[in-house]
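Student: sequence and predicted model, in that order:
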Amino acid sequence: MTRTQEWTVGLELVEDSGRTEAEARLSTGTSTITGHGTARCNPSDVDVPAIGDELAASRAMKDLAGKLMREANREMEAVGAGTVPKHTGPGYGWPEAVS
């Protein structure tokens, strides 16, 4: 069975006094999921708004992706399917320090 859908992601950025806030919205047609991200310029650094935009936007999209994955996991569990392992191996640092 072939199925085609179009989901829309919108991204809004607001910068004020060296702080950038981003909101990423995913609209599936039946629901909306929102992610948030922020970035701020260190007072000792040169203020480059494009960098704040990129950092805040990427953080908002990462937050959105995490929420989408958690929703998919909840729905898989609800129908009795397995989910993606929450921990697939050691992250940063020494493996013996991660339990």
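Tutor: Sure thing, it's come through.

Student: going forward, measure contacts and count neighbours with C-alpha atoms only.
Tutor: Fine.

Student: show me what the host helix or strand of residue 69 is packed against.
Tutor: According to DSSP states H and E, residue 69 maps onto helix 49-78. For helix 49-78, the packing partners by 3 or more Cα pairs under 8 Å, 6 or more residues apart in numbering; DSSP states H and E come out as strand 8-16, strand 19-27, strand 32-40.

Student: next, the buried residues of that helix.
Tutor: Of all the residues in helix 49-78, those buried under the rule 16 or more other Cα atoms under 10 Å are 49, 52-65, 68, 73.

Student: what about the closest residue to residue 40 other than its chain neighbours, how many neighbours?
Tutor: Distance criterion Cα to Cα, 6 or more residues apart in numbering; nearest residue to residue 40, sequence neighbours excluded, is residue 19 at 4.2 Å. Around residue 19 sit 17 other residues, with neighbours defined as other Cα atoms under 10 Å.

Student: with residue 45 instead?
Tutor: Using other Cα under 10 Å, residue 45 is surrounded by 7 other residues.

Student: what do you get for residue 18?
Tutor: 15.

Student: here comes the other one, which I'd like you to weigh against the first:
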Amino acid sequence: MTTKRWNIGIDITEQDDETYACATLTTADGVNVTGAGRAHRSPADRSIPEVGDEIATARALFRLSHCLNQIAVKKIAPQRHALQEVVELNLPWELPG
């Protein structure tokens, strides 16, 4: 049995009522896969910073998992003689920086 460990780095940035998370994984092939997520706190909500971190991180991990899945689909599609269209995630916002 072979065991592999992949580590994901998550950077979280807060700016006013916005929380941004960027999750990055480097695969065994050396491919960097990144997903980004954002959370916005409504002015009516009480400030609980951990909630913004959790929501933004969950969204970043969701996008990362989607991208990782699409990379795998690209690799297996030719073997199955299937026509696969890989949709890149276009985020409607940019990370502050």
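Tutor: That came through, no problem. None of these values were measured; they are calculated from a predicted model.

Student: just to revisit the earlier point, so of the helices and strands packed on helix 49-78 of the first structure, which one's packed in deepest?
Tutor: Greatest average neighbour count among these goes to strand 19-27 (a mean of 21), per mean count of other Cα atoms under 10 Å.

Student: what's the angle between that strand and strand 32-40?
Tutor: Angle of strand 19-27 of the first structure versus strand 32-40, following axes from the mean of the first three to the mean of the last three Cα atoms, to 10 degrees, is 160 degrees.

Student: mean deviation of strand 19-27 of the first structure from the second structure?
Tutor: In the superposition against the second structure, strand 19-27 of the first structure averages 0.4 Å from its aligned positions (mean Cα distance after the TM-score superposition for the first structure).

Student: what is the orientation angle of that strand with helix 49-78?
Tutor: Per the same axes, to 10 degrees, the angle that strand 19-27 of the first structure makes with helix 49-78 is 40 degrees.

Student: distance check, the residue nearest to residue 40 of the first structure against residue 42 of the first structure.
Tutor: Per Cα to Cα, to the nearest Å, residue 19 of the first structure is found 9 Å from residue 42 of the first structure.

Student: overlap in contacts of these two?
Tutor: Residues touching both residue 19 of the first structure and residue 42 by Cα atoms under 8 Å, 6 or more residues apart in numbering: none at all.

Student: what separates residue 40 of the first structure from residue 56 of the first structure, distance-wise?
Tutor: Separation of residue 40 of the first structure from residue 56 of the first structure (Cα to Cα): 9 Å.

Student: joint contacts of these two?
Tutor: residue 20.

Student: for the residue positioned nearest the centre of the second structure, what are its contacts?
Tutor: Central residue of the second structure (Cα atoms, centre = their mean): residue 35, 2.1 Å from the mean position. Listed by Cα under 8 Å, 6+ apart, the contact set of residue 35 of the second structure reads 22, 23, 24, 59, 60, 61, 62, 63, 64, 65, 67.

Student: ok, back up a step: tabulate the helices and strands packed on helix 49-78 of the first structure (TSV), appending distance to residue 81 of the first structure.
Tutor: Putting these into TSV (distance: least, Cα to Cα, whole Å) gives the following:
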stretch	distance to residue 81 of the first structure
strand 8-16	27
strand 19-27	24
strand 32-40	23
